[in-house]
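Give me coordinates for this.
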Amino acid sequence: MRLEAVLGIDVPVVQGPFGGDLSTVALAAAVSSAGGLGSYGAHLLAPERITALVAELRAATARPFAVNLWVPQPDEDVLPTEEDVARVRPYLRELGLPDPDTTGPLLPDFDAQLDALLAAAPPVISFVMGLPPAAAVAEARARGIVTIGTATTPAEAVAVEAAGLDVVVASGSDAGGHRGAFLRPVAESLVGTFSLVPQVVDAVGIPVIAAGGIADARGVAAARALGADGVQVGTGFLATAESGASAAHKAALHGPGAEVTVLTRAFTGRTARAQLNRLVAELADAPVPPYPAQSALLLDLRRAAGAAGDADLINLWSGQAAALTAPRTAREYLELLTG
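The predicted structure is shown next:
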């Protein structure tokens, strides 16, 4: 059974799930209603908010949609130190922001999030950064929920299939946003999309979704020629009218700086691909703490900078094909990808 049948969609295009404030119900619903699979990144949402989110998505579209969670990684439960706060304080003060509160839990409890999501039973649950618990995979299957895992290497794809998930995203290093490596360090897992996809196709028997550097119909055709059953597109949908990206972020995706992206830990403590701006450059060699500590330190800054239109202090997540994007609606973009 191939991808459209597994996911219940008309066209083999998945909108990449965005974390933070970048996902919106309007975007996910627009993609799903047009025949693709809309997605919503829920890793920062409290369990009760996840319950409400699934209800909102169901009300917004009658078609299948996906909700995404991040699987916790080990050794990331540290709190920021005073030195960490001092390192980012000048940027906070530029926008008139106080020091962040870093005394309490920095993230919602993953197990509680997962329990809430399984109880809400969205059509599809996707995971990144690792493998979900076996009991959760079994519960999803019992509830008729399709599960999608994310792999950055062929070995990770084999692990996703062995864990019993239904579909695997082969996420190449071209992709914008966070790298999801979980078997080896990120630096050892940077495989380009069009090297990764045929290896994953050969390694697993479940449907394969190609992701990373795909921004137009040519990229879709190339991924399909390499054996992918469909594609996942992030940056292109981030640039659409319905996404939660700030006006400054969207302008950057369409601007001259879109041709230069780097891998950075500056904004969250996890490696992510973003456009080069002042904060990324100035913190390039800084010993920032791991996720979620660094993310918590800069959360208010990212939001305030977006509202102020200050692209030098925004996390400009961007894939390597961002220069191929343009302002349009999600439906128009989906039609371009599949036309």
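
Could you use CA atoms for every contact and neighbour count after this?
Will do.

Shouldn't V168 be within a strand?
Yes: secondary structure assignment places V168 in a strand (DSSP: H, G, I helix; E, B strand; the rest coil).

Number of residues surrounding it?
28 (other C-alpha atoms under 10 Å).

Surely it touches A203?
No: taking contacts as C-alpha atoms under 8 Å, V168 lies outside contact range of A203: 11.2 Å.

what is in contact with the two at once?
A157 (C-alpha atoms under 8 Å, 6 or more residues apart in numbering).

and the gap between A284 and L324?
Per C-alpha to C-alpha, to the nearest Å, A284 is found 27 Å from L324.

next one: L263
The gap separating L263 from L324 is 20 Å, by C-alpha to C-alpha.

which residues does the nearest residue to T103 once chain neighbours are set aside contact?
Once its chain neighbours are removed from consideration, T103 has its nearest residue in L79; the separation is 7.6 Å (C-alpha to C-alpha, 6 or more residues apart in numbering). For L79, the set of contacting residues under the criterion of C-alpha under 8 Å, 6+ apart consists of 102-103, 293.

Just the buried ones among those residues, please.
Members of the contacts of L79 that pass the buried threshold by neighbour count (16 or more other C-alpha atoms under 10 Å) are listed as A293.

Next step: the contacts of L79 restricted to helices.
Using DSSP state H, the subset of the contacts of L79 located in helices is A293.

ok, so of the contacts of L79, who is nearest F182?
Taking C-alpha to C-alpha as the measure, F182 sits nearest to A293 out of the contacts of L79, at 19.0 Å.

List the residues that contact the closest one.
77-80, 102, 106, 268-269 are the contacts of A293 under C-alpha under 8 Å, 6+ apart.

Selecting buried members of these in ChimeraX, what would you type?
Here is the ChimeraX command that selects only those of the contacts of A293 that count as buried (16+ other C-alpha under 10 Å):
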select :79,80,106,268,269
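
could the contacts of A293 go into CSV alongside secondary structure and distance to G230?
Formatted as CSV, the entries for the contacts of A293 read as follows, by DSSP: H, G, I helix; E, B strand; the rest coil; distance: C-alpha to C-alpha, whole Å:
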residue, secondary structure, distance to G230
D77, coil, 36
V78, coil, 38
L79, coil, 40
P80, coil, 40
T102, coil, 41
L106, coil, 35
T268, coil, 30
G269, coil, 31
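
hmm, back to that, name the nearest of the contacts of L79 relative to F18.
So of the contacts of L79, ranked by how close each gets to F18 (C-alpha to C-alpha), first place is A293, at 19.2 Å.

Next, the second sequence, to be compared with the first:
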Amino acid sequence: MSRLLSDLGIDLPVLAAPMAGGPSTPALVTAAARVGGLGFLAGGYKTAQALAGQIHTVRADGVPFGVNLFVPNPVPISAEAYRGYAQAVQPEAELYGLKLTDGDPVEDDDQWTDKVDLLTASPVPWVSFTFGIPDRAVGDALRRADTTVLQNVTSTDEARRAAEIGVDALIVQASTAGGHSATLTPERPLTPVPLPELVGQVRDAVTLPVIATGGIATPADVAAALHAGAEAVMVGTLLLRTDESGASAPHKAALVDPAFETTIVTRAFTGRPARALRNHFTDRFDAIAPAGYPALHHLTGPLRKAATAAGDTRLIHLWAGTGHREARSEPAEQALARLASRL
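Next up is the predicted model:
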């Protein structure tokens, strides 16, 4: 067992990934720790105050945990491209009485400073970063507070950049992962590299400990990633249907619905590449969606929320990794223990 895990008493090297937008509840994070692993709260898309509340809830359970933050790494979009996409999507929005074409692009930073201040003032065991690499000063401040700092990367180049700012470990994400890619260059197509191969490449490039994630669906997947040199794996999609997950009922059902035959990496929903179940929205808008994050996230957000409330899976961002068919309706502890059953 590596020091990365043993320092927190982690003896199950299968961790629960942060899934922003609702799935990563405090109950899910606590369940991961109860079975000997560790879970991450998702700091993205919520206020610093709301994140503080979730941290308080998990901390009261007396378990190790982590928090993930989105590092500001905006993909600018021109007003013309934004308006054009809003006009294209508007007919779908009209089904729910929504007007998408009136506002200007929203280019916020997801309350970055407030969340960093929260985590330095009230430290948690682990903090991971995605979408961008923070300034060295941010990582240094967290480490002074005895927080282990992890960086999500998708290539050897990103791994080297993360190592240069002194992070403690890397979360290596393959393109098979569900939801948003951690890529630092979201305007470029993702390079499909099998997760064990990617882990090996990163291990050859840097000396940092590695956690592997992306498309892990079976005990064999876990074993392959660890054999390649990862010290642990991180799973998300496989936990979406668990009892503790905060994913919506339509999302949970779609993951095992035969009507959804495949996944697709698309920027149609948010302007940033993310893997989702192929549906009407991706078929209609993937080819014309401009790069533009977070502007497109905010643009389509009201429509996606309305569609979720109505159970309209044609228009929902059904984030899913390539192993989504293995997701089961069960306690999270059972799912994580099963994945570790061949270790």
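
thinking again about what came up before, out of L263 and L324 of structure 1, which sits in the busier spot?
For L263 of structure 1 versus L324, neighbours defined as other C-alpha under 10 Å are more numerous around L263 (21 against 16).

now the helices for the stretch 51-200 of structure 2?
For the stretch 51-200 of structure 2, applying DSSP state H, counting those that start in this stretch gives helices covering 79-93, 112-121, 136-144, 156-164, 195-205.

ugh, wrong one, I meant the stretch 201-343 of structure 2
Ranges of helices in the stretch 201-343 of structure 2, per DSSP H, counting those that start in this stretch, are 219-227, 249-254, 280-285, 295-310, 332-339.

right, so of the ones you listed, which gets closest to H180 of structure 2?
helix 295-310 (11.4 Å).

Residue in structure 1 paired with A223 of structure 2?
Using TM-score structural alignment, the partner of A223 of structure 2 in structure 1 is A221.

G166 of structure 2 now?
With TM-score structural alignment as the criterion, G166 of structure 2 lines up with G164 in structure 1.

need the contact list for its match.
Taking C-alpha under 8 Å, 6+ apart, we find G164 of structure 1 in contact with 134, 137.

same thing with A228 of structure 2?
If a contact means C-alpha under 8 Å, 6+ apart, then A228 of structure 2 has 196-197, 199-200 as its contacts.

If you rank those residues by neighbours, which is first?
For the contacts of A228 of structure 2, the largest neighbour count, defined by other C-alpha under 10 Å, is 29 neighbours, found at V199.

any idea how far V193 of structure 2 is from that residue?
When distances are taken as C-alpha to C-alpha, V199 of structure 2 and V193 of structure 2 turn out to be 10 Å apart.

for Y85 of structure 2, same thing?
Using C-alpha to C-alpha, we find Y85 of structure 2 at a distance of 31 Å from V193 of structure 2.

Please say which of the two ends up with more neighbours.
When Y85 of structure 2 is set against V193 and neighbours are counted by other C-alpha under 10 Å, the residue ahead is Y85, at 20 against 16.

Run through the residues that contact the more buried one.
Contacts of Y85 of structure 2 were listed using C-alpha under 8 Å, 6+ apart, and they are 288-290.

Does L38 of structure 2 touch P18 like I think?
No: with the criterion set as C-alpha under 8 Å, L38 of structure 2 and P18 do not qualify as a contacting pair; they are 10.7 Å apart.

more neighbours, the two?
L38 (29 against 26).

which residues sit in contact with the more buried one?
Taking C-alpha under 8 Å, 6+ apart as the contact definition, L38 of structure 2 lies against 10, 14-16, 29-30, 32, 64-66.

try 7 Å this time
For L38 of structure 2, the contact set (C-alpha atoms under 7 Å, 6 or more residues apart in numbering) comprises 10, 15-16, 29, 32, 64-65.

Adding distance to I133 of structure 2, write the helices of the stretch 201-343 of structure 2 out as a markdown table.
Written out in a markdown table, the entries for the helices of the stretch 201-343 of structure 2 read as follows (distance: least, C-alpha to C-alpha, whole Å):
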| stretch | distance to I133 of structure 2 |
| --- | --- |
| helix 219-227 | 24 |
| helix 249-254 | 30 |
| helix 280-285 | 29 |
| helix 295-310 | 20 |
| helix 332-339 | 29 |
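
Ok, which of those comes nearest T183 of structure 2?
Closest to T183 of structure 2 of the helices of the stretch 201-343 of structure 2 is helix 295-310 (C-alpha to C-alpha; 16.6 Å).

average gap between the closest one and structure 1?
Between helix 295-310 of structure 2 and the aligned residues of structure 1, the post-superposition mean distance stands at 1.4 Å (mean C-alpha distance after the TM-score superposition for structure 1).

so that helix matches what in structure 1?
Residues 293-308 of structure 1 are the counterpart of helix 295-310 of structure 2, counting by TM-score structural alignment.

Kindly reformat the contacts of L79 of structure 1 as TSV containing distance to R278 of structure 1.
Conversion of the contacts of L79 of structure 1 to TSV gives the following (distance: C-alpha to C-alpha, whole Å):
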residue	distance to R278 of structure 1
T102	24
T103	28
A293	21
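
Of the contacts of L79 of structure 1, which is the nearest to I314 of structure 1?
Within the contacts of L79 of structure 1, proximity to I314 of structure 1 (C-alpha to C-alpha) peaks at A293, which comes in at 17.3 Å.

quick one: contacts for the aligned residue in structure 1 for V193 of structure 2?
When the two structures are superposed using TM-score structural alignment, V193 of structure 2 falls opposite V191 in structure 1. Under the criterion of C-alpha under 7 Å, 6+ apart, the contact partners of V191 of structure 1 comprise 152-153, 172-173.
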